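Enquirer: sequence and predicted structure are below.
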Amino acid sequence: MAEYEYCNEWAYLASEAGHDDPRVLVSVGEDEWALQARSISEFFVLLAAVRLPSHFGWSVQLIDDDFPDGAAPRERIEAAYCPMGFQNWRELGADSALFGGPDVIVRHDTGMADFSVEISGRTREALAAAAGTLGWTWDEAAVEPPNKDAEP
């Protein structure tokens, strides 16, 4: 499987094709692959956790400089939220870990993503609470509401 510009590819090994739920690999270089998910089932849950929250919920994308002095964003995230148990999401140079909390998913990227932190909340209030927990000063202009075509 590849995303629409074929910059990334996901696959499973031919030797595992007969398995009930084979591992999924992601291309990370010219002829280099890394583990993306421990099974196809996990891959699709991870894909949903990466794509859907920012589409159907409230979100904000931040860089390290958006956080005031103090602990680095990853330290703040790990202190406040639990890892979701997935392999890091890899796509277009990104290497993002997912953390979960009350009505929020927080992604932290240590790769080459445009933003190092993305917070997605089921509600605006959940997003505001997570932003406050992580020490981000609320900026209404940076906040993205749910997509207009999202079903209620």
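Expert: Received the coordinates, thanks. Because the structure is a prediction, the values reported are computed rather than measured.
Enquirer: CA only for contacts and neighbour counts going forward, please
Expert: Fine.
Enquirer: burial measure for Gly101, as a count.
Expert: Neighbourhood size, Gly101 [other Cα atoms under 10 Å]: 15.
Enquirer: tell me where the longest helix sits in this structure.
Expert: Counting residues, the longest helix found in the chain (DSSP state H) is helix 40-56.
Enquirer: beyond that one, next helix or strand please.
Expert: Using DSSP states H and E, the helix or strand that follows helix 40-56 towards the C-terminus is strand 58-62.
Enquirer: this is the comparison structure:
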Amino acid sequence: MNWGRKLSAVCLLILAGVLRAVQAVPVKANVSVLYVNALKNATESERCECGLYGVHSPVASVHGPVVAPNASSLQACLWNTRFPATGSPWIALIERGNCTFTEKIQRAAAQGAEAVVIYNSIMNGNYTVPMAHPGKCF
């Protein structure tokens, strides 16, 4: 699935997971995305088992609007990175690179994110790798 093109559309909802525990090994994530396809002027949805929960992450089902950082860099590495307010539980969408997973997660969590999705940019390849971020983040 080419999420790079999908993410350029307005993402409305993402659902992931079924377990409720913190694990020490990677766990596959079922991802469902509901989005508005601006080219077709229609709402579309897709589902795949194409993600992994991070090692040391709580594994739980979450849903809400997907929100990218309000910054020139989508990597959420700068101390002043902000996410637009949504008024409801939300999921941070952050590009991989330039700082640790823990830093990215803590920045989003401090602003109220329900969950964090960290993705590879198209230029860095379309692959899924396990990540670790020791310590409690949420």
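Expert: Yes, it's here. Keep in mind that this is a model prediction, so the values were computed, not measured.
Enquirer: drop the TM-score for these two in here.
Expert: Laid over one another, the chains give 0.24 as their TM-score (TM-score structural alignment, normalised by the length of structure 2), with 60 aligned residues with a Cα RMSD of 5.0 Å.
Enquirer: before we move on, the earlier item: now do the longest helix of structure 1: which elements does it pack against?
Expert: strand 32-37, strand 117-121 (3 or more Cα pairs under 8 Å, 6 or more residues apart in numbering; DSSP states H and E).
Enquirer: got JSON lines for the ones you listed, with distance to Phe99 of structure 1 too?
Expert: Output for the helices and strands packed on helix 40-56 of structure 1, formatted as JSON lines (distance: least, Cα to Cα, whole Å):
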{"stretch": "strand 32-37", "distance to Phe99 of structure 1": "16"}
{"stretch": "strand 117-121", "distance to Phe99 of structure 1": "10"}
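Enquirer: of these, which is nearest Ala11 of structure 1?
Expert: strand 32-37 (9.2 Å; Cα to Cα).
Enquirer: quick one, the closest one and helix 40-56 angle?
Expert: Using axes from the mean of the first three to the mean of the last three Cα atoms, to 10 degrees, the inter-axis angle of strand 32-37 of structure 1 relative to helix 40-56 is 80 degrees.
Enquirer: now do strand 32-37 of structure 1: which elements does it pack against?
Expert: Against strand 32-37 of structure 1 (3+ Cα pairs under 8 Å, 6+ apart) you get strand 24-29, helix 40-56.
Enquirer: mind checking these for the one nearest to Ala80 of structure 1?
Expert: helix 40-56 (18.8 Å).
Enquirer: okay, angle between that closest one and strand 58-62 too, please.
Expert: 100 degrees.
Enquirer: buried residues, helix 40-56 of structure 1. List them.
Expert: Ile40, Glu42, Phe43, Leu46, Ala49, Val50, Pro53, Ser54, His55, Phe56 (16 or more other Cα atoms under 10 Å).
Enquirer: nice, that's everything, thank you.
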